[in-house]
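sequence unknown, structure follows:
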């Protein structure tokens, strides 16, 4: 079930994906970036996680990391999600699931005891040289931002993320 999971030190798979406005975003143009993968915009867990990352974005920025969300949602759905919740960082669309698969974030997973194919909630940090310094799979939405911040030594003193 682990498929092609990435590990720290691996070269992050390159991508060119549309954001919520249809603009192409390239991994190589992002610098040091935290990419979090979520299954579907507008669902309770994904909304909680995205809003927590949005609240914590200034703290991650201070720590030298941009945040980018990645899901298989269409750019149109992502635009509605962004606008409804005031998300201030890019939300990227991977409708083909090619990038999700390359990151090991799409594949077999357990859902209510059954094995299904789907998006595996994951988080990665890609350094400026293109290598991974952080890779976590099967994370929980609630409290995830605070956990990641703690592991990456990001001070969330100014936000309520993960509370």
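Perfect, thanks for sending it. Values in this document were obtained by computation on a predicted structure and should not be read as measured data.

use CA for all of it now, contacts and neighbours both
OK.

state the distance from the most centrally placed residue in the chain to residue 110.
Central residue of the chain (CA atoms, centre = their mean): residue 36, 1.2 Å from the mean position. Distance of residue 36 to residue 110, given as CA to CA, to the nearest Å: 19 Å.

assign residue 56 to helix, strand or coil.
Taken by DSSP: H, G, I helix; E, B strand; the rest coil, the conformation at residue 56 corresponds to helix.

isn't it right up against residue 156?
Yes. With contact defined as CA atoms under 8 Å, residue 56 counts as touching residue 156 (6.6 Å).

between these two, which has more neighbouring residues?
A count of neighbours by other CA atoms under 10 Å puts residue 56 above the other of residue 56 and residue 156, at 24 against 19.

how close does that one get to residue 86?
Distance from residue 56 to residue 86, by CA to CA: 13 Å.

buried sites along stretch 56-66?
56, 57, 58, 59, 60, 65, 66 (16 or more other CA atoms under 10 Å).

here's the one I want to compare it with:
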């Protein structure tokens, strides 16, 4: 499973959002984009992470960053998750795991001491030209947004 590195072009993708509309990486051309990958909607860690991005989305947007979340969940589950947690950014569905695999965010990982195949919680930052600025793998759900903001030089309130 290849891991992406900063400086590489971000692999292109087109995925359905929670409403079934097609969203592409190219839709964000000319803007900075944070893509966060999470294993499953409506689970404790993923909810913590999504709400952390939600609570800091306005600050990130002021600094020019759009945010999208990607998981293998179907659009219906994503729609319920977004509504339940009042998430202001698109959640994208990759049930075939093609985008996740292209980004190195699906593959062998350790889960409770066992090797399993699954989604690797990851975050990617793509610059205005579509080049990876950051590629972080095996990130923690809690405190990740603060850590990411620090790396990006974005000051979060609180």
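Structure's in. What do you need? No experiment lies behind these values; they were computed from the predicted model shown.

rewinding a little: what helix or strand does the residue nearest to the centre of the first structure sit in?
If you go by DSSP states H and E, residue 36 of the first structure is part of strand 33-37.

ok, now residue 141 of the first structure?
Applying DSSP H and E, one finds residue 141 of the first structure in no helix or strand.

hmm, it is touching residue 52, no?
No. Assessed by CA under 8 Å, residue 141 of the first structure is found out of contact with residue 52, at 9.2 Å.

assess the claim that residue 130 of the first structure and residue 29 are in contact.
No. Applying CA under 8 Å, one finds residue 130 of the first structure not in contact with residue 29, separated by 10.6 Å.

more crowded one of those two?
Comparing residue 130 of the first structure with residue 29 by other CA under 10 Å, the one with more neighbours is residue 130, at 19 against 10.

just give me the match in the second structure for that one.
Using TM-score structural alignment as the criterion, residue 130 of the first structure maps onto residue 130 of the second structure.

same check, this time on residue 52 of the first structure
Match for residue 52 of the first structure (TM-score structural alignment): residue 52.

what count of nearby residues applies to its match?
Look at residue 52 of the second structure: counted by other CA under 10 Å, it has 18 neighbours.

looking at this, it is in a helix?
Yes. The assignment for residue 52 of the second structure by three-state DSSP puts it in a helix.

ok, and the closest non-adjacent residue to it?
Take residue 52 of the second structure and drop its neighbours on the chain: the residue closest to it by CA to CA, 6 or more residues apart in numbering is residue 145, 6.4 Å away.

what's the helix or strand for the one you found?
Counting by DSSP H and E, residue 145 of the second structure is found in helix 144-152.

mean deviation of that helix from the first structure?
Compared with the first structure after the fit, helix 144-152 of the second structure shows a mean deviation of 0.6 Å (mean CA distance after the TM-score superposition for the first structure).

report the angle between the axes of that helix and strand 32-37?
140 degrees (axes from the mean of the first three to the mean of the last three CA atoms, to 10 degrees).

check which helices and strands helix 144-152 of the second structure sits against.
With contacts taken as 3 or more CA pairs under 8 Å, 6 or more residues apart in numbering; DSSP states H and E, helix 144-152 of the second structure sits against helix 44-62.
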